[in-house]
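>>> Got a predicted structure plus its sequence, pasted below:
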Amino acid sequence: MTPADDRDGPPGPPPEAADVFGDRLPEAVRYAELLADVAVRRGLIGPREVPRLWERHLLNCAVVAEVVPERVTVCDVGSGAGLPGIPLALVRPDLRITLLEPLLRRTNFLSEVVELLGLEEQVTVVRGRAEEVMNGFPPVHVVTARAVAPLDRLAGWGVPLLRPYGEMLAIKGDTAEQELRGARAALGKLGVVGSSVLHVGAGVVDPPSTVVRVEVGESPGGVRFAAKRAKAARRGGRAGRRAQ
């Protein structure tokens, strides 16, 4: 997966990138090159996005690290070309991240990127939809998402993947407050106990990135889903005993 020599690459990283990515800046530059070339040719990134890859994509996603707890597991739902999961992995080597994506051409790209950037011990690529894998998926501390779906629908996919007292961080735009107000009823049914709109990356990206934080209680996904998961676990246990 080598960038074509005759294809214009992305602009060089802005000064802020060195502060954000630290000693992993070379890997971030390599990722930007792959987005500008391979991801464009495969239809994962629009060619008009290339000139603003750093500000609009890499840095905009990387600053979410400000609000992710230390040493937790993360699932990036609908990861696409790896945003925000790959920048987050580069900034935070303490995290263990799963990139969850249903489309084969995207998971192929993600697997290639993970290998090329040397992230195999930190990042796992899983092909599937959240609603399809949630029963057998190990619950995580944090779910991330960017440009996947409206908040009420996104929460229905992401919240059931969380451990008790976990949180979902959704990168949103100017309509974040409006989306949150419109989704409160749906969030309540999913066992959400708190929600807020955060602004991260001040001084790095302008405007700062807007993140909707959704926090769950003891039963992520709601009581109904918790009972369904427990039932599935019991079935799995019985099947295991029969096989012994």
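Great, that's in hand. Residues are numbered from 1 along each chain as shown.

>>> CA only for contacts and neighbour counts going forward, please
Will do.

>>> residue contacts, Ser111?
Contact partners of Ser111, counting by C-alpha atoms under 8 Å, 6 or more residues apart in numbering, are Val125.

>>> Same question for Asp94.
Glu70, Arg71, Val72.

>>> Can I get the residues you listed in a markdown table including secondary structure, neighbour count and distance to Ala17?
Formatted as a markdown table, those follow (DSSP: H, G, I helix; E, B strand; the rest coil; neighbours: other C-alpha atoms under 10 Å; distance: C-alpha to C-alpha, whole Å):
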| residue | secondary structure | neighbour count | distance to Ala17 |
| --- | --- | --- | --- |
| Glu70 | coil | 11 | 21 |
| Arg71 | coil | 12 | 23 |
| Val72 | coil | 14 | 24 |
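
>>> for this structure, which residue is closest to the average position?
Asp76 (2.5 Å; C-alpha atoms, centre = their mean).

>>> wait, it sits on Thr98?
Yes - with contact defined as C-alpha atoms under 8 Å, Asp76 counts as touching Thr98 (6.1 Å).

>>> quick one on the thing from earlier: pretty sure the residue nearest to the centre of the chain sits in a strand.
Yes - membership of Asp76 in a strand is supported by DSSP: H, G, I helix; E, B strand; the rest coil.

>>> picking that back up, give the residues shared as contacts by Asp76 and Thr98.
Contacts common to Asp76 and Thr98, judged by C-alpha under 8 Å, 6+ apart, are Gly85.

>>> Presented hereafter is structure B, for comparison with structure A:
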Amino acid sequence: MTEDSPVSVSGTPPAVLPTAAERKAAEAVFGERFALAERFVEHLATSGIERGLLGPREVPRLWGRHVLNCAVVAELIGNGKSVCDVGSGAGLPGIALAIARPDLSLVLVEPLERRVAWLNEVVEDLGLDNVSVQRARAEQAVRSVDVDVVTARAVSAMSKLAGLTMPLLKGEGQVLAIKGRSAAEEVADARKVIRRLGGSSVEIVTAGEAVLEEPTTVVRITVG
């Protein structure tokens, strides 16, 4: 068996089996909650695809490109912090973080009703008692959300995302935005906006270097 060969897991559809390398990483990231991560991937590969939260072509890449890519961001979050995941969609990174870190308290903010319904179903099925789901736009959630950390993935460019996420911190905390190769360019375009909104620093960091072949790129904004 090679590192790229799927590892058989009883009851798991072959299309969503992790490779040997992905399973090793997942076991390191999720620990004793690895089975919950497996079940989350199954939800993504079935009802998540059926309801249009992800495209069918993403199924073979659910572990590496999506779930692990998000879950490793947990290493950038302190113990017992409160987290708001903006534009949670398919629970990425919100649900992945909730599985990896049961000490965190998360609120998943999502404006679309069908996605909110799916998120609630998944949270209930997985028994995640550290997660709540709120149907709202980020601008609306400011009235009810006050957290230590705000996360986001595939929501918008940093110049706009800063305005959607930073106000949720109420003057103190961190924004962790999962980004790709455009991170440096987006940060350069957003620096003035970030400064105007009270950002004391903005930097590009990586997460998951110890377990992932391709670490996750994160834009970290510190407020206060």
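Here it is on my side, so go on. Source: prediction; values computed, not measured.

>>> Superposed, what's their TM-score?
Between these two chains, after superposing, the TM-score reads 0.90 (TM-score structural alignment, normalised by the length of structure 2); 210 aligned residues with a C-alpha RMSD of 1.4 Å.

>>> Looking at structure 2, name the residue matched to the residue nearest to the centre of structure 1.
Matched across to structure 2, Asp76 of structure 1 falls on Asp85, judged by TM-score structural alignment.

>>> hang on, the earlier thing: what residues are up against the residue nearest to the centre of structure 1?
Asp76 of structure 1 touches Pro84, Gly85, Ile97, Thr98, Leu99, Leu100, Val143, Thr144, Ala145, counting by C-alpha under 8 Å, 6+ apart.

>>> give me that answer again for 10 Å
By C-alpha atoms under 10 Å, 6 or more residues apart in numbering, the contact set of Asp76 of structure 1 is 82-86, 88, 97-101, 125, 142-146, 158, 168-170.

>>> In strands, which of these fall?
In strands, defined here by DSSP state E, the members of these are 97-101, 125, 142-146, 168-170.

>>> Strands along structure 1, start to end?
Counting by DSSP E, the strands of structure 1 are 73-77, 96-101, 123-127, 140-146, 162-172, 192-200, 209-216.

>>> In CSV: those, plus distance to Leu110 of structure 1.
Listed next are the strands of structure 1 as CSV, based on distance: least, C-alpha to C-alpha, whole Å:
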stretch, distance to Leu110 of structure 1
strand 73-77, 12
strand 96-101, 8
strand 123-127, 7
strand 140-146, 15
strand 162-172, 20
strand 192-200, 26
strand 209-216, 23
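
>>> Can you tell me which of the ones you listed is most buried?
strand 73-77 (a mean of 26; mean count of other C-alpha atoms under 10 Å).

>>> Mean deviation, that strand versus structure 2?
Here strand 73-77 of structure 1, set against structure 2 after superposition, deviates by a mean of 0.2 Å using mean C-alpha distance after the TM-score superposition for structure 1.

>>> got the angle for that strand vs strand 140-146?
Between the axes of strand 73-77 of structure 1 and strand 140-146, defined by axes from the mean of the first three to the mean of the last three C-alpha atoms, to 10 degrees, the angle is 30 degrees.

>>> Just give me how far strand 73-77 of structure 1 sits from the chain centre.
For strand 73-77 of structure 1, the gap between its own C-alpha mean and the chain's C-alpha mean amounts to 5 Å (C-alpha atoms, centre = their mean, to the nearest Å).

>>> what's the helix or strand for Ala21 of structure 2?
helix 20-30 (DSSP states H and E).

>>> name the helices or strands packed onto that helix?
helix 34-43, helix 68-71, helix 94-100 (3 or more C-alpha pairs under 10 Å, 6 or more residues apart in numbering; DSSP states H and E).

>>> Quick one: average offset of the first one versus structure 1, please.
Meaning helix 34-43 of structure 2. Counting by mean C-alpha distance after the TM-score superposition for structure 1, helix 34-43 of structure 2 comes out at 0.5 Å.

>>> just checking, what packs against that helix?
helix 20-30, helix 94-100, helix 113-126.

>>> Structure 1: matching residues for the shortest one?
Which is helix 94-100 of structure 2. Using TM-score structural alignment, helix 94-100 of structure 2 pairs with 85-91 in structure 1.

>>> Distance of Arg48 of structure 1 relative to Pro10 of structure 1?
Arg48 of structure 1 sits 11 Å away from Pro10 of structure 1, going by C-alpha to C-alpha, to the nearest Å.

>>> Common neighbours of those two, please.
Joint contacts of Arg48 of structure 1 and Pro10 (C-alpha under 10 Å, 6+ apart) are Ala36.
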